[in-house]
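1. Show me how the following folds:
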Amino acid sequence: MMGDLYLWVKAGHVISVIAWMAGLFYLPRLYVYHAEKRAEVPEMLPVLEVMERRLLKAIMNPAMIATWVFGLWLVGLGVVDWTMIWPWVKAAAVLAMTWFHMWCAGQRKALVAGDGLTGRRYRMMNEVPTLLLLVIVVSVVVKPL
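-> So this is what the prediction gives:
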C-alpha cells in the first residue's frame, strides 16, 4: 500500500512541477513582448495582460501549490535522507524558484501599471528558472554531493 501511495504522490509531484515550469518559462517571454510592444502596438496590451493574468492565476499558482504539497508529502513519507547535502541544495533551489514565481507576479502588476523592466532584462530573467531547474534535477537524480 505504501509503495502505491509513494508512486501516486511522486507522479503528482512530477506533473505539477512540469506545469509550474512551463509557466515559469512562458510568463517572462510574455513580459518581453509586453515591454517591447508597449509603445509600438498598444492595442496588444489588453490581450497580453489577460494572457499573463490567466497564466499566473489559473496555471502557475495552482501548479506551484501542488508542487509544494506533493513535495512536502514526499518528505513526510520519509524518502529523503537529510544527512546528505543534495536535499538541502534542492530545497534552496526550490525556495529560489518560489521567489522567482513571486517576482513574476510582482512584475505583472508593474507592467499593468505601465512600469516594469526592459525586454532585454526580461530575457535575462527568463534564464533563471532554467538554471534553477538544472540544479534541482542534478541534485535529485545524480545526487553529486
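
2. going forward, measure contacts between C-alpha atoms and count neighbours the same way
-> Will do.

3. Compute the number of surrounding residues for the residue nearest to D81 when sequence neighbours are not counted.
-> Nearest non-adjacent residue to D81, counting by CA to CA, 6 or more residues apart in numbering: P87, 7.5 Å away. P87 is flanked by 19 other residues according to other CA atoms under 10 Å.

4. how about this one, so we can line them up?
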Amino acid sequence: MGDTLWLLYPWVKAFHVISVIAWMAGLFYLPRLYVYHAEKVGMSGETHELFMTMERRLLKAIMNPAMIAAWVAGLLMVFTPGAIDWGQVWPWTKALAVLTMTWFHHWCGLRRKDFMAGTNTHPGRYYRIMNEVPTLLLIVIVFSVIVKPV
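-> Sure, this is the predicted structure:
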C-alpha cells in the first residue's frame, strides 16, 4: 500500500491543492455574503431569498465537497509512509490550523442557519472581522508547509 501511495503522491498533492483553493474561495466569500446580508438585505423579501440561495449553494455545492476532498487528499498524504516528519513543528502547526479552518467552516454553516431562521443577531462588522480568520489560518498553513519551521 505504501508503494502505491508514493506512486500516487504527486497526483494526490495536486488534487489536495486544487481542493484547498476551492475551499478557501468559499471560506473567503461566504462571510462576505453575510456582511451584505446583515447590512443591506434584512431578514425578509426577495433579496433575502436570493442571498439565502447563494449562501446555501456556496456552502453545499462548493465548500462542503471541497473541504471533504481536501481532507481526504490530505489524509492520504499523511498516511504515505515517510512523507511527513512528525518530529518537526510544521506538521503540528498545519494540523492545528486545518482543524481551526474546519471549525470556521462549520461556524459559517451555523451562521447560515441563523439567517435561514431569521435569528441572525450579528452586525456586518462582526462578519467583517470573522472574514479575516481564514486569511490568518492560510498564512499559518502556507508558512508551515513551505518554510517548515523547526
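
5. Got a TM-score for the two of them?
-> Counting by TM-score structural alignment, normalised by the length of structure 1, the TM-score of this superposition works out to 0.95. Behind it: 145 aligned residues with a CA RMSD of 1.6 Å.

6. Now do the residue nearest to D81 of structure 1 against W20 of structure 1, distance only.
-> Remark: distance between P87 of structure 1 and W20 of structure 1 (CA to CA, to the nearest Å) = 20 Å.

7. residue boundaries of the helices in structure 1?
-> Along structure 1, the stretches classed as helices by DSSP state H are 2-37, 45-54, 61-76, 86-112, 119-125, 128-141.

8. And M44 of structure 1? What does it align with in structure 2?
-> Using TM-score structural alignment as the criterion, the counterpart of M44 of structure 1 in structure 2 is T47.

9. Tell me, how many residues neighbour the nearest residue to that match once chain neighbours are set aside?
-> Nearest residue to T47 of structure 2 in three dimensions, chain neighbours excluded: V41, at 6.2 Å (CA to CA, 6+ apart). Applying other CA under 10 Å, we find 17 other residues in the vicinity of V41 of structure 2.

10. what number of residues lie near V150 of structure 2?
-> Using other CA under 10 Å as the criterion, the residues surrounding V150 of structure 2 number 9.

11. What is the aligned counterpart of M77 of structure 2 in structure 1?
-> In the superposition onto structure 1, M77 of structure 2 corresponds to L74 when matched by TM-score structural alignment.

12. next one: L138 of structure 2
-> When structure 1 is aligned by TM-score structural alignment, L138 of structure 2 is paired with L133.

13. Does L58 of structure 2 touch G26 like I think?
-> Yes: using CA atoms under 8 Å, L58 of structure 2 makes contact with G26 at a distance of 6.6 Å.

14. Comparing those two, which residue is more hemmed in?
-> When neighbours are counted by other CA under 10 Å, L58 of structure 2 and G26 differ, and G26 comes out ahead with 21 against 18.

15. who touches the more buried one in this structure?
-> By CA atoms under 8 Å, 6 or more residues apart in numbering, G26 of structure 2 lies in contact with 58-59, 62-63.
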